[in-house]
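Asker: What follows is a predicted protein model with its sequence.
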Amino acid sequence: MKYLLMIYGNKEKWSSLPPEQLQEVIAKQDAFNTRYRESGELLGAYGLGDADEAKLVRRVNGQAAVTDGPYLETKEYMASFYLLDVPDEARALEIAADMPSADQDPVELWPVPHEAPQS
């Protein structure tokens, strides 16, 4: 079963970390990624750009209409996501709880019950 882990970020929080602490956080996350990639349970780990780099895309009269976005009403935004392939929810929960930042920030766990067929 596939699961999506979502981690939220806060630009102010990250920019307030001293460089050596930021490097420590990155090293812990890299170790997490390596451990679960090597076990075959982590299919992908993706960090997203800052929210001020995101765009909203709509189709208006058949044409793409692109605006800056998202228009967040909070300081927190999705900062990264991870795709797991594990036997069951219990294992997904174990991995989510092992996320290095889970003792400070919650990790959202979403089941992925549908996958588009690959050609």
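Answerer: Yep, that arrived. Numbering: from 1, shown residues only.
Asker: Please count neighbours and contacts with C-alpha atoms only from this point.
Answerer: Fine.
Asker: got the residue ranges for the strands in this protein?
Answerer: Remark: strands assigned in the chain by DSSP state E are 2-10, 42-47, 55-60, 63-68, 76-85, 107-112.
Asker: Counting by contacts, list what the fifth one packs against.
Answerer: The elements that strand 76-85 packs onto, with contact taken as 3 or more C-alpha pairs under 8 Å, 6 or more residues apart in numbering; DSSP states H and E, are strand 2-10, strand 42-47.
Asker: Recalculate using a threshold of 10 Å.
Answerer: The contact analysis (3 or more C-alpha pairs under 10 Å, 6 or more residues apart in numbering; DSSP states H and E) places strand 76-85 against strand 2-10, helix 11-16, helix 19-38, strand 42-47, helix 89-98, strand 107-112.
Asker: Using JSON lines, lay out the strands of the chain together with distance to residue 96 and mean neighbour count.
Answerer: Putting the strands of the chain into JSON lines (distance: least, C-alpha to C-alpha, whole Å; neighbours: other C-alpha atoms under 10 Å) gives the following:
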{"stretch": "strand 2-10", "distance to residue 96": "7", "mean neighbour count": "19"}
{"stretch": "strand 42-47", "distance to residue 96": "11", "mean neighbour count": "15"}
{"stretch": "strand 55-60", "distance to residue 96": "28", "mean neighbour count": "12"}
{"stretch": "strand 63-68", "distance to residue 96": "31", "mean neighbour count": "11"}
{"stretch": "strand 76-85", "distance to residue 96": "10", "mean neighbour count": "18"}
{"stretch": "strand 107-112", "distance to residue 96": "6", "mean neighbour count": "16"}
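Asker: Alongside the first one, take a look at this:
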Amino acid sequence: MKYLLLIYGNEEKWASIPEEILEEGRAKQDAWNKRYQGTGELLGAYGLGGESEASLVRTKDGTPFTTDGPYLEAKEFVCSLYLLDVASVERAREIAAEMPWAADTGVEVWPVLHDAFGAGPDGGA
């Protein structure tokens, strides 16, 4: 079963963390990434740009238009996502709890219900 792990960020919060602490956190995250990539449970790990780098595309009457960034109701936004392939939600939660940023920001665990390019949630096509 696949699970998506989401970490939310806040540009003010990240900017307030001293560089040496960020570097230490990145090194721990790198080790976490390598560990679970090595077990085959981590399929992908992606850090996203800040809210000022995002854009929102909509269509109206079939015509696309783009605006700068998402319109956020809160200060936090998705800044990283990870894709796991594990045997159970319990295993996904165990792995999420070992993520270095889990104590700081929390990690959301979402089941992936459909894979447009492969297996369904139960592993079958």
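Answerer: That came through fine. Being a predicted model, the structure only gives us computed values, none of them experimental.
Asker: still on that earlier bit, quick one: which of the strands of structure 1 is nearest residue 19 of structure 1?
Answerer: Closest approach to residue 19 of structure 1 among the strands of structure 1 (C-alpha to C-alpha): strand 2-10, 16.3 Å.
Asker: Dump the helices and strands packed on strand 76-85 of structure 1 into JSON lines; add distance to residue 54 of structure 1 as well.
Answerer: What follows is these, written out as JSON lines (distance: least, C-alpha to C-alpha, whole Å):
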{"stretch": "strand 2-10", "distance to residue 54 of structure 1": "14"}
{"stretch": "helix 11-16", "distance to residue 54 of structure 1": "14"}
{"stretch": "helix 19-38", "distance to residue 54 of structure 1": "23"}
{"stretch": "strand 42-47", "distance to residue 54 of structure 1": "13"}
{"stretch": "helix 89-98", "distance to residue 54 of structure 1": "26"}
{"stretch": "strand 107-112", "distance to residue 54 of structure 1": "21"}
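Asker: okay, the strands of structure 1 in TSV with distance to residue 21 of structure 1 next?
Answerer: Below are the strands of structure 1 laid out as TSV (distance: least, C-alpha to C-alpha, whole Å):
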stretch	distance to residue 21 of structure 1
strand 2-10	16
strand 42-47	18
strand 55-60	30
strand 63-68	31
strand 76-85	18
strand 107-112	21
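Asker: closest to residue 72 of structure 1 out of the helices and strands packed on strand 76-85 of structure 1?
Answerer: strand 2-10 (11.7 Å).
Asker: Report the angle between the closest one and strand 76-85.
Answerer: Here strand 2-10 of structure 1 runs at an angle of 160 degrees relative to strand 76-85 (axes from the mean of the first three to the mean of the last three C-alpha atoms, to 10 degrees).
Asker: Now find how far off-centre strand 2-10 of structure 1 is within its chain.
Answerer: Its chain's C-alpha centre and that of strand 2-10 of structure 1 lie 4 Å apart, by C-alpha atoms, centre = their mean, to the nearest Å.
Asker: Out of the strands of structure 1, which is closest to residue 93 of structure 1?
Answerer: strand 107-112 (7.5 Å).
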